[in-house]
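Participant: Got a sequence here, can you build the structure:
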Amino acid sequence: MDMRTRITTAMKEAMKAKEAARLSTLRLINAAIKDRDIALRGEGDDSGVAGDEILGILGKMVKQRQESARAYEEGGRLELAEKELQEIVVIEEFLPRQLDADESEAAVVDAIKSVGAESIRDMGKVMGVLKSKYTGQMDFGRVGPLVKDRLG
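Facilitator: Below you'll find the model as predicted:
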């Protein structure tokens, strides 16, 4: 089952179960995907958003909510922070399992070996390999410094 079908099915189930908060988050996911579809059509691409790109959209949504939750907590708005955290749980249902620190380290080492990277100049190649294999499974903002340390 492709990602769009999974999201649509989850929306229908949330409607039937009258889960308002879950339904709201699923609608946000759907809207983000449709926005990207529209943007692609404007660029002349009628094929729509592919699976990997949907994972990228979901990853971005999680990151935005983590930042918002942190800001709300710092501002003493715990009820809003809790809402953001609940949305993260729903979004993460559609993301593959995140790699832990050891798995990320191993993936970086493998990527460096696969492209034969020897210096910091090869960082783009390494990150390209990681993004093609692990989209949605790792935070590339955290992995970048790992790659830099290995190559530097």
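Participant: contacts and neighbour counts: CA atoms only from here.
Facilitator: Will do.
Participant: Correct me if wrong: residue 104 contacts residue 138.
Facilitator: Yes. When contacts are counted by Cα atoms under 8 Å, residue 104 is listed as touching residue 138 (7.2 Å).
Participant: for comparison, sequence B:
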Amino acid sequence: MSDLKTRIGEDVKTAMRAGDKARLGLLRMLTAELKQREVVESIELTDTVVLAAIEKMLKQRRDSESQFRAGNRPELADKEAEEIRVLSEYLPQQLTAEELDALLAQAVAETGAQGGKDMGKVIGWLKPKVQGRTDMGKLSGLVKAKLG
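Facilitator: Alright, predicted model coming up:
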């Protein structure tokens, strides 16, 4: 059983007791996403699986927030930003730029990557080490720049 899933379950109960409807709704969506992964994919929920679900929800909310801001809908953008803040509480400590650069250099050295064609190798090496600790979209851009 995932420690993260247990923590989310406890936070659902806390939000219920506190009457925090916005937080409760978001955590229930997350719980439903986790349950679906568990049932449909027939997998045991590890922290890695839970983090992947959280990252998926974060990406959706970041996209929505930027679209709402571009569409001059600040009230909806603010709601998305608040959900991003709540979901981010479940992520591990984010990597600093220096830590990310060091891991990227190590990945290139260990995979023997020569150029853009080796981007998949580098991302494959990095992904398990940075899961939940950095934005994978940004990481992809960094890898592309480094190998470009």
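Participant: List the contacts of the residue most central in space within structure 1.
Facilitator: The centroid of structure 1 falls nearest to residue 59 when counting by Cα atoms, centre = their mean (1.4 Å). Each residue near residue 59 of structure 1 by Cα atoms under 8 Å, 6 or more residues apart in numbering is listed here: 95, 136.
Participant: cool, and residue 117 of structure 1?
Facilitator: Applying Cα under 8 Å, 6+ apart to residue 117 of structure 1 gives the contacts 123, 125, 126, 151.
Participant: In helices only, show me those residues.
Facilitator: Per DSSP state H, helices hold the following members of those: 123, 125, 126, 151.
Participant: May I ask which two of the residues you listed are separated the most?
Facilitator: 125 and 151 (11.7 Å; Cα to Cα).
Participant: counterpart of residue 138 of structure 2 in structure 1?
Facilitator: In structure 1, residue 138 of structure 2 lines up with residue 142, judged by TM-score structural alignment.
Participant: distance from the centroid: which residue in structure 2 tops it?
Facilitator: Structure 2, farthest from centre, Cα atoms, centre = their mean: residue 114 at 28.5 Å.
Participant: Tell me who's in contact with that one.
Facilitator: Going by Cα under 8 Å, 6+ apart, residue 114 of structure 2 touches residue 147.
Participant: Distance-wise, check it relative to residue 129 of structure 2.
Facilitator: The gap separating residue 114 of structure 2 from residue 129 of structure 2 is 21 Å, by Cα to Cα, to the nearest Å.
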